[in-house]
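> need a structure here:
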Amino acid sequence: MPELSRRRALTTTVALAATTGVRTVVPAQASADPHHSPGTFDEVYKGRRIEGRPVGGHHHGTGYTILVDGVELHVMRNADGTWISVVSHYAPVPTPRAAARTAVDELQGAELLPFSAN
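Below is the predicted model of the structure:
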C-alpha cells in the first residue's frame, strides 16, 4: 500500500467534501465585498456611545463615519475589506462596528480627541 502523503490526504479530503456537499468556511474578512458598504449602528458599548453610518463622496466612492461619544473616529477600509481606525491602525477588523468597539477597548476610558486627516 502506498504511503499517504499530505498532498494526497488533502486532495482526498477536498474531493470528499465536494461530493458530500460540505461548504468551505471562509473567514469573514476574506469574503468581505470591498464594494459593499455596511449599514448603520447606534449602541452603547462599555458605557460609550458608538454610532456608524455610510456617507457619500469620501475618497473612492462611499465612505463611513464612526462617532465615539460624538467625536469622529477616523476609519479606513483596506483592500481586503477589513477596517482599521486611527486608534487601532495595526489591528484590522471585519466591520466598522468592530473598529468602533476595538477603539473603545483601546481607549480604556480615555477621551477620543478629534483627528485631522490633513
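
> From here on, just use CA atoms for contacts and neighbour counts.
Will do.

> And the helices in the chain, which stretches?
Assigned by DSSP state H, the helices in the chain fall at 6-20, 28-31, 96-107.

> wait, residue 51 sits on residue 40?
Yes - if you go by Cα atoms under 8 Å, residue 51 and residue 40 touch, sitting 7.5 Å apart.

> Which of those two has more residues huddled nearby?
Under the criterion of other Cα atoms under 10 Å, the comparison of residue 51 against residue 40 puts residue 51 first, with 22 against 14.

> Let's compare: structure for the following, please.
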Amino acid sequence: MSRTMTRRALLRGSAAAAAGLAVAGAAVAASGQSATAMDHTGHGDHTGHGDPGLQPFDEVYQGRRITGRPVEGGHAAHHGGYAVTIDGKDLHLMQNADGTWISVVNHYQTYGDPLAVTRAAVDKLRGAVLVPIATA
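Sure thing, here's the model as predicted:
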C-alpha cells in the first residue's frame, strides 16, 4: 500500500469494484444466461482454449530439442491446450485472451504460436537448463 493510500480510499475502491461486479452479474442475469451456460460456439469441447489449427512440432533449435503438442486434459489444457518441452523439461505456456502466447521464460512478450514462444525461450535461456516450475 502506498503512503498516500488511506484505509478509507482502499475501502471506497473495494466497494466500487464490488458494485461493478454486481452490475455485471445483473446484466448476465438479464440476458437470460448464467455464467456456466454461456455459448462457447467455436471453442471446441472447452478442455482448453487452444486453436484447433495448432500443429505439433519436434525439432532441434539452437542445439536444443524442442517439442510441442496439443493436449486435452490437465493443467496444460487449461492454459491453452498445448504442452511444450525443451530437452525433455516442461516449459509452462499460457495463451492470452487475444490468442497470443507467453511462457514463464518470456512472460512479458507475446508470440503468435507455441513454436515461436518456445524458440524465444530457448534464445532467452542462452544454454541454461530449463528448471520446470510446480504448477499444481
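
> TM-score of the superposition?
Here the TM-score for the pair of chains, by TM-score structural alignment, normalised by the length of the first structure, is 0.67; 85 aligned residues with a Cα RMSD of 1.8 Å.

> longest single strand anywhere in the second structure?
Counting by DSSP state E, the longest strand found in the second structure is strand 64-70.

> what's the longest helix anywhere in the second structure aligned against in the first structure?
When the second structure is parsed with DSSP H, its longest helix is helix 7-30. Following TM-score structural alignment, helix 7-30 of the second structure has no partner segment in the first structure.

> ok now that helix, how far from the chain's centre?
26 Å (Cα atoms, centre = their mean, to the nearest Å).

> just checking, what packs against it?
Applying 3 or more Cα pairs under 8 Å, 6 or more residues apart in numbering; DSSP states H and E, we find helix 7-30 of the second structure packed against no helix or strand.

> for the counterpart of residue 113 of the first structure in the second structure, what are its contacts?
Using TM-score structural alignment as the criterion, the counterpart of residue 113 of the first structure in the second structure is residue 131. Taking Cα atoms under 8 Å, 6 or more residues apart in numbering as the contact definition, residue 131 of the second structure lies against residue 89.

> ditto for residue 96 of the second structure
Taking Cα under 8 Å, 6+ apart, one finds residue 102 in contact with residue 96 of the second structure.

> What's the separation between it and residue 57 of the second structure?
20 Å (Cα to Cα, to the nearest Å).

> Can you give me the separation between the residue most central in space within the first structure and residue 30 of the first structure?
Against the mean C-alpha coordinate of the first structure, by Cα atoms, centre = their mean, the closest residue is residue 94 at 1.5 Å. The gap separating residue 94 of the first structure from residue 30 of the first structure is 9 Å, by Cα to Cα.

> Check the contact lists of those two and give me the overlap.
Common neighbours of residue 94 of the first structure and residue 30 (Cα under 8 Å, 6+ apart) are residue 81.

> for the residue nearest to residue 112 of the first structure when sequence neighbours are not counted, what are its contacts?
Nearest non-adjacent residue to residue 112 of the first structure, counting by Cα to Cα, 6 or more residues apart in numbering: residue 71, 6.6 Å away. Neighbour list for residue 71 of the first structure: 112-114 [criterion: Cα under 8 Å, 6+ apart].

> do residue 93 of the first structure as well
Applying Cα under 8 Å, 6+ apart, the residues contacting residue 93 of the first structure are 29, 82-84, 99.
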